[in-house]
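Asker: Need coordinates for the below:
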Amino acid sequence: MQYRRLGKTGYDVSTISFGAWAIGGTWGEVSEEDAMGALHRALDLGVNFFDTADVYGDGLSERRIARLRRERPEPFYVATKAGRRLDPHTAGGYTEANLRGFIERSLKNLETERLDLLQLHCPPPEVYGRDEVFGALDGFVKEGLLRAYGVSVEAVDEALTAIGHPGVATVQIIFNAFRLKPAEQFFAAAGEADVGILARVPLASGLLTGKMKRDSQFAADDHRSFNRHGEAFDKGETFSGVDYETGLQAVEELRPHVPQGMTLAEFALRWILMFPEVSCAIPGAKNAAQVEANVKAADLPPLSEEGMRAVRDVYDRLIRPQVQDLW
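Answerer: This is a model prediction of the structure:
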């Protein structure tokens, strides 16, 4: 495992970390045994950073990570998110009182007295410009409820606005071979601000594993079956906003450029780590075997210039027209 500094948090985090959405919900059912097996195997392999949210399984993901802490002695970092419990989810709901309530609930779920990292969970765009929201977060740090805070965003413009607030330590953003805009328009500014970057949806909801086909079926409670057009939340969360058929075509064009002995998923994750501004990628996993597959990418050799050009070419021809201007 390799480690990189997570911006101004000062944490050294595993370059392949653990996205805990899948063990909470909307990815099909995951048993307690499989979820805990995945979490334990991640620690075994050197993962020391786990990303969750209060709405993943209505707190189930957080509670499973709390159980991991009880069962394992070694220290690790946990990032959670707040804001999506608001109903309706409006900018006006991002008040100090509401955020405090969300934080207290996560502290209880995670069985801890202070959160390592709290992230605003893809709030409405206008929230990023509200000084009072970030002032409240600064207050929670001073109070000792948080060690650090950041944001999880949908769009590059939101990320750029967010890092204008000096207390923002991290930005979690969709970045993968089907989403190149962050590297083009955000990474340099993040580096100047000493902001850590968490690359989320690194495998484009599984498309970049190369295992999906035109007739692949997904469970009814899996967002890949019910959110392809943004029916439940931002469509960019599902397959990175790429049309499924186009994504399959892009995958087939990438296959010939995967080095011998490397899987497409490993190639896709190693591609992300070719960008030094990225602190870590946070692929999800439903079981120990998926964790093992993800973690292999951390220790792979650098990709060739030819491989990097191939990703850019496929993106420019097939993907850019669909996603570049939306996020």
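Asker: contacts and neighbour counts: CA atoms only from here.
Answerer: OK.
Asker: check contacts around the most centrally placed residue in the chain.
Answerer: Computing the C-alpha centroid of the chain and ranking residues by C-alpha atoms, centre = their mean puts R200 first, at 2.6 Å. Taking C-alpha atoms under 8 Å, 6 or more residues apart in numbering as the criterion, R200 is in contact with 19, 172-175, 281-283.
Asker: which among the residues you listed gets closest to I65?
Answerer: I65 lies nearest to G19 out of the contacts of R200, by C-alpha to C-alpha, at 11.3 Å.
Asker: Tell me how far that closest one lies from G241.
Answerer: 19 Å (C-alpha to C-alpha, to the nearest Å).
Asker: same deal with G210?
Answerer: For G210, the distance to G241 - C-alpha to C-alpha - is 17 Å.
Asker: Of those two, which one has the most company?
Answerer: Of the pair G210 and G241, G241 is the one with more neighbours under other C-alpha atoms under 10 Å, namely 24 against 19.
Asker: What is the neighbour count of the residue nearest to the more buried one when sequence neighbours are not counted?
Answerer: Leaving aside its sequence neighbours, G241 sits nearest to K235 (C-alpha to C-alpha, 6 or more residues apart in numbering; 5.4 Å). If you count neighbours by other C-alpha under 10 Å, K235 ends up with 18.
Asker: Alongside the first, I'd like the structure of this one:
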Amino acid sequence: MEYRELGRTGWKVSTISFGAWAIGGTWGQVDDTASMAALHRALDLGVNFFDTADVYGDGHSERLIARLRRERKDPFYVATKAGRRLSPHVADGYDRKNLTTFVERSLANLEVEAIDLLQLHCPPTDVYYRPEVFGVLDDLVKAGKLRHYGVSVEKVEEALKAIEYPGVQSVQIIYNIFRQRPADLLFEQVAKRGVGILARLPLSSGLLSGRMTRDTTFSPDDHRQFNREGAAFDKGETFSGLDYAKGLEAVEALRPLVPAGWTLPQFALRWLTMHPAVTCAIPGGRKVAQVEDNVSAADLPSLTAAQMDAVNAVYERFAKGEVHHRW
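Answerer: This is a model prediction of the structure:
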């Protein structure tokens, strides 16, 4: 496993970490026994950073991670998120009272006295232009409720605004083979400011697993079924905002690029970690086999310039026109 520094926290986190959205909900049926086995296996393999949120299964994901901490003595970091519990989800809701309430709830769910890293959870764009919101987070750090804070964003523009605030240690953003815009400008700017990048949906909602076909079906409670057009939250959170059929075509174009002995997910994750500005990828894993496959990408050799160029050609052909200008 490779480890990289996260912002200015002094932490070194595993380049392949663990995204805990899928073990909470909105990805179909969850099996806590399998989820806990996956979490334990991640620790076994050197993962030391777990990303969750208070709305993943209404706190269920946070509570599973608390259970992991009870069952294991291995040290690890936990990042969670706050804000999406607001209804309606509007900028005015990001006030001191609500943020403090959300933090207290996550502290209880995680069974800790201080949250390692709290991230604003894809708030409305206007929130990034309200210094008082970040002042509340500064106060929560001073009060010992948070060790550090960052943001989870939908758009590059939001990230560029967020990193103007000196307390922001990390930006979580969708970055994968089908969503490459963050590398244009954002990565250069975060490197200058010492801000970490958490790459979420690195496998594009499973598209880059290579296991999906036109006949694949999803359960009604799976966002890959109900959110393809953004009915529940930002469309870009599902298949990177890419049309499903076109995404499948892109996957077929990628298959010949995968070296012998590698899986497509490993190739996609290794491509992602080639960029030095990326602190870590946070793929989900509901089964031990998924975790093992994902984590092994950290030990694979670097991609060649020709391989990187070939991936970019696939992006240009299938995805860029649909997604690059939007997020």
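Asker: what do we get in the second structure for the residue nearest to the centre of the first structure?
Answerer: Under the alignment by TM-score structural alignment, R200 of the first structure pairs with R200 in the second structure.
Asker: how about the residue lying closest to its match once chain neighbours are set aside, what does it touch?
Answerer: Nearest residue to R200 of the second structure in three dimensions, chain neighbours excluded: I174, at 4.9 Å (C-alpha to C-alpha, 6+ apart). Neighbouring residues of I174 of the second structure by C-alpha under 8 Å, 6+ apart: 154, 199-202, 237, 240.
Asker: give me that answer again for 7 Å
Answerer: By C-alpha atoms under 7 Å, 6 or more residues apart in numbering, I174 of the second structure lies in contact with 199-201.
Asker: Show me the subset of those residues that the first structure keeps too.
Answerer: Counting by both residues aligned by TM-score structural alignment, their matches' C-alpha atoms under 7 Å, the members of the contacts of I174 of the second structure that carry over to the first structure are 199-201.
Asker: Please tabulate these in TSV and include secondary structure and distance to M36 of the second structure as additional columns.
Answerer: Below are those laid out as TSV (DSSP: H, G, I helix; E, B strand; the rest coil; distance: C-alpha to C-alpha, whole Å):
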residue	secondary structure	distance to M36 of the second structure
A199	strand	23
R200	strand	21
L201	coil	21
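Asker: Tell me how many other residues crowd T304 of the second structure.
Answerer: Neighbour tally, T304 of the second structure, other C-alpha under 10 Å: 10.
Asker: Give me the mean deviation of the longest helix seen in the first structure from the second structure.
Answerer: Ranked by number of residues, the top helix in the first structure under DSSP state H is helix 96-110. For helix 96-110 of the first structure, the mean deviation from the second structure after alignment is 0.3 Å (mean C-alpha distance after the TM-score superposition for the first structure).
Asker: Of all the residues in that helix, which ones are buried?
Answerer: For helix 96-110 of the first structure, a neighbour-count test (16 or more other C-alpha atoms under 10 Å) marks 96, 99-100, 102-104, 106-107, 109-110 as buried.
Asker: Now the helix or strand just after that helix on the second structure. Mean distance?
Answerer: For helix 96-110 of the first structure, the succeeding helix or strand toward the C-terminus, using DSSP states H and E, is strand 117-121. Aligned to the second structure and superposed, strand 117-121 of the first structure gives a mean residue distance of 0.1 Å (mean C-alpha distance after the TM-score superposition for the first structure).
Asker: got a list of contacts for strand 117-121 of the first structure?
Answerer: Counting by C-alpha under 7 Å, 6+ apart, residues outside strand 117-121 of the first structure touching it are 78-84, 146-152.
Asker: Serialize the kept ones among the contacts of I174 of the second structure to CSV and add fields for distance to R41 of the second structure.
Answerer: Output for those, formatted as CSV (distance: C-alpha to C-alpha, whole Å):
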residue, distance to R41 of the second structure
A199, 21
R200, 20
L201, 20
